[in-house]
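Novice: Okay, here's the prediction I keep looking at, along with the sequence it came from:
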Amino acid sequence: MSIAEVEQVLVVPTEKFHEIGQFQGFHDDVETYLNQLLTPEQMSFRPRDVMEKSPEFKQLIPYVIFEYKDDQGTQHVFQYVRGKGQGESRLHSKRSVGIGGHVSSEDAPDSDQDPFQQGMRRELEEEVSFHAPHEMVCAGLINDDESEVGRVHLGVVYLCKIERPEVMPNEEDILDAGFRPVGDLLAKLEEFETWSSICLKTIYG
């Protein structure tokens, strides 16, 4: 693969994240972090293969959780199993509640575009289809420095509150997908990737 073909992903300096306030797990003070991280001074695009091994930077990952409340008031969350075609090999066969992925330099070719929002929209369009009325709310950030994957990533968690449980996977590697009652998911946290487990416990536990 030539240099030109290497995927360039959106990152921020880990040092800046620590300066604002390092945390382990989930943090709901969205504005404090994003107002300082999602700036032209802090954001840059760097080769993904290098960044996966570079703790000096955090790759910013949109992580969208679809939630639906039925007529009885029971909260349901969309979940699935990651197949081998999903990007991060270290997460294969894990159950997840998050839809999203890396933000690429191709997501915002014009300087007046917000690369993070553009990247999140692209990831959603690629991975799932949904048409029901919904509201998107930024719920917090997720950081896990205790795992190899987590040390080089920083998740931005969005809740997509959807009126009908109609979310369909667009990729064959999104397996066993569908909405499940939150109680059922909390009872099987050991099946989930770390970020999903943290989100389920913090937001719904």
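Specialist: That came through, no problem. Residues are numbered from 1 along each chain as shown.
Novice: alpha carbons only for contacts and neighbour counts from here, please
Specialist: Fine.
Novice: Can you tell me how far Asn35 is from Asp184?
Specialist: Distance of Asn35 to Asp184, computed by C-alpha to C-alpha, to the nearest Å: 36 Å.
Novice: Please apply the same query to Trp195.
Specialist: 17 Å.
Novice: now swap in Thr202 and tell me
Specialist: Relative to Asp184, Thr202 is positioned 15 Å away (C-alpha to C-alpha).
Novice: How about Asn170?
Specialist: 25 Å.
Novice: check contacts around the one residue sitting closest to the centre of the chain.
Specialist: The centroid of the chain falls nearest to Tyr63 when counting by C-alpha atoms, centre = their mean (2.0 Å). Shown in contact with Tyr63 (C-alpha atoms under 8 Å, 6 or more residues apart in numbering): 98-101, 155-158.
Novice: quick one: which of those residues sit in strands?
Specialist: Judged by DSSP state E, strands contain the following of the contacts of Tyr63: 155-158.
Novice: put this beside the first:
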Amino acid sequence: MDEMVLVVEDSDVDALLKGYGFIKIPLEEIKDLVEKRGFFVRRGKAEQDESLRQLIPYVVIKNKDGLYLMVRRLKAQTESRLHGFYSLGIGGHINDTDEGESPWLKFLSGMEREVNEEVDIETYDWPKYVGTIRENTTDVNKVHLGIVFTITTNIKGIKEKEKFTWELINSYDIMKRYEELESWSRLAFEAVEELKD
């Protein structure tokens, strides 16, 4: 946990976002927050310091038939507090070594890196922004801020097979496993489903 990860002060998040759960806010306001208030600290500190929020791109991927990519986190996956849960979101921490001259450019290149590291997919259009997730329900949630995007592309599989199992699944079957989804995935699923209306 010695990597340097992108964070913002929780007080700055409080000033921008009202309430908890899934919050729809213009992307420009998120960009402004990251660009002006983002900085890097050691991940070990960030995981324990509830005055900070680690910025996490959370990308929901669907195939051309509308099926969702769902993964299950195995014990080899870094975040032990989420082992065994199903997830609809691909993403992770943004590092100071990610490309870009500013925190926001590093966020964008880090999001692209995370998707390409974890999933074997064909070329895709730039991810579509959906909204943000802020929760305080678990120790993990208290120190992370999810920024949700969605991609539609052809999905070939998962690259990190030692960390995840995967499947393509429709909305109906996701609802049958709803209680087994990590909390961010529940919120992201509901938000992405609303985009279809």
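Specialist: Thanks, I have the structure now. No experiment lies behind these values; they were computed from the predicted model shown.
Novice: What's the TM-score once they're superposed?
Specialist: With the length set by TM-score structural alignment, normalised by the length of the second structure, the two chains reach a TM-score of 0.90; 194 aligned residues with a C-alpha RMSD of 2.0 Å.
Novice: on that earlier part again, neighbour count: Trp195 and Asp184 of the first structure, which is higher?
Specialist: Trp195 (21 against 11; other C-alpha atoms under 10 Å).
Novice: where's that one, which helix or strand?
Specialist: Per DSSP states H and E: Trp195 of the first structure is located in helix 194-199.
Novice: Ok, Trp166 of the second structure next?
Specialist: Using DSSP H and E, Trp166 of the second structure maps to strand 164-169.
Novice: so that strand matches what in the first structure?
Specialist: Matched against the first structure by TM-score structural alignment, strand 164-169 of the second structure falls on residues 175-180.
Novice: To what extent does the longest helix along the second structure diverge from the first structure after superposition?
Specialist: In the second structure, taking DSSP state H as the definition, the longest helix is helix 103-118. Helix 103-118 of the second structure differs from its equivalent in the first structure by a mean of 1.8 Å after superposition (mean C-alpha distance after the TM-score superposition for the first structure).
Novice: same for whichever helix or strand comes after that helix, what does it pack against?
Specialist: Where DSSP H and E defines the elements, the next helix or strand beyond helix 103-118 of the second structure is strand 119-121. For strand 119-121 of the second structure, the packing partners by 3 or more C-alpha pairs under 8 Å, 6 or more residues apart in numbering; DSSP states H and E come out as strand 155-158.
Novice: Name the residues of the match of strand 164-169 of the second structure that come out as buried.
Specialist: 177-180 (16 or more other C-alpha atoms under 10 Å).
Novice: That one vs the second structure, mean deviation?
Specialist: When the second structure is overlaid, stretch 175-180 of the first structure sits 1.8 Å from its aligned residues on average, using mean C-alpha distance after the TM-score superposition for the first structure.
Novice: Now do the same for Pro60 of the first structure: its match in the second structure.
Specialist: Let me fix one detail, which is that residue 60 of the first structure is Leu and not Pro. Under TM-score structural alignment, Leu60 of the first structure pairs with Leu55 in the second structure.
Novice: For its match, which non-adjacent residue is closest in space?
Specialist: Leu145 (5.1 Å; C-alpha to C-alpha, 6 or more residues apart in numbering).
Novice: which parts of stretch 90-106 of the second structure are buried?
Specialist: Within stretch 90-106 of the second structure, the residues that count as buried by 16+ other C-alpha under 10 Å are 90-96, 98, 103-106.
Novice: Same list, those, but as CSV with distance to Arg81 of the second structure please.
Specialist: Formatted as CSV, those follow (distance: C-alpha to C-alpha, whole Å):
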residue, distance to Arg81 of the second structure
Ile90, 16
Gly91, 16
Gly92, 14
His93, 15
Ile94, 19
Asn95, 21
Asp96, 24
Asp98, 25
Pro103, 27
Trp104, 28
Leu105, 29
Lys106, 26
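Novice: if we take those, which one ends up nearest to Thr132 of the second structure?
Specialist: Lowest distance from Thr132 of the second structure to those (C-alpha to C-alpha) belongs to Gly91, with 13.5 Å.
Novice: Could you check which residue of the first structure pairs with that closest one?
Specialist: Match for Gly91 of the second structure (TM-score structural alignment): Gly100.
Novice: How far does the longest strand along the second structure sit from its chain's centre?
Specialist: Across the second structure, the longest stretch assigned as strand under DSSP E is strand 52-62. What separates the centre of strand 52-62 of the second structure from the centre of its chain is 2 Å, taken as C-alpha atoms, centre = their mean, to the nearest Å.
Novice: With the first structure overlaid, report how far that strand is off on average.
Specialist: Superposing on the first structure and averaging over aligned pairs (mean C-alpha distance after the TM-score superposition for the first structure), strand 52-62 of the second structure comes out at 0.6 Å.
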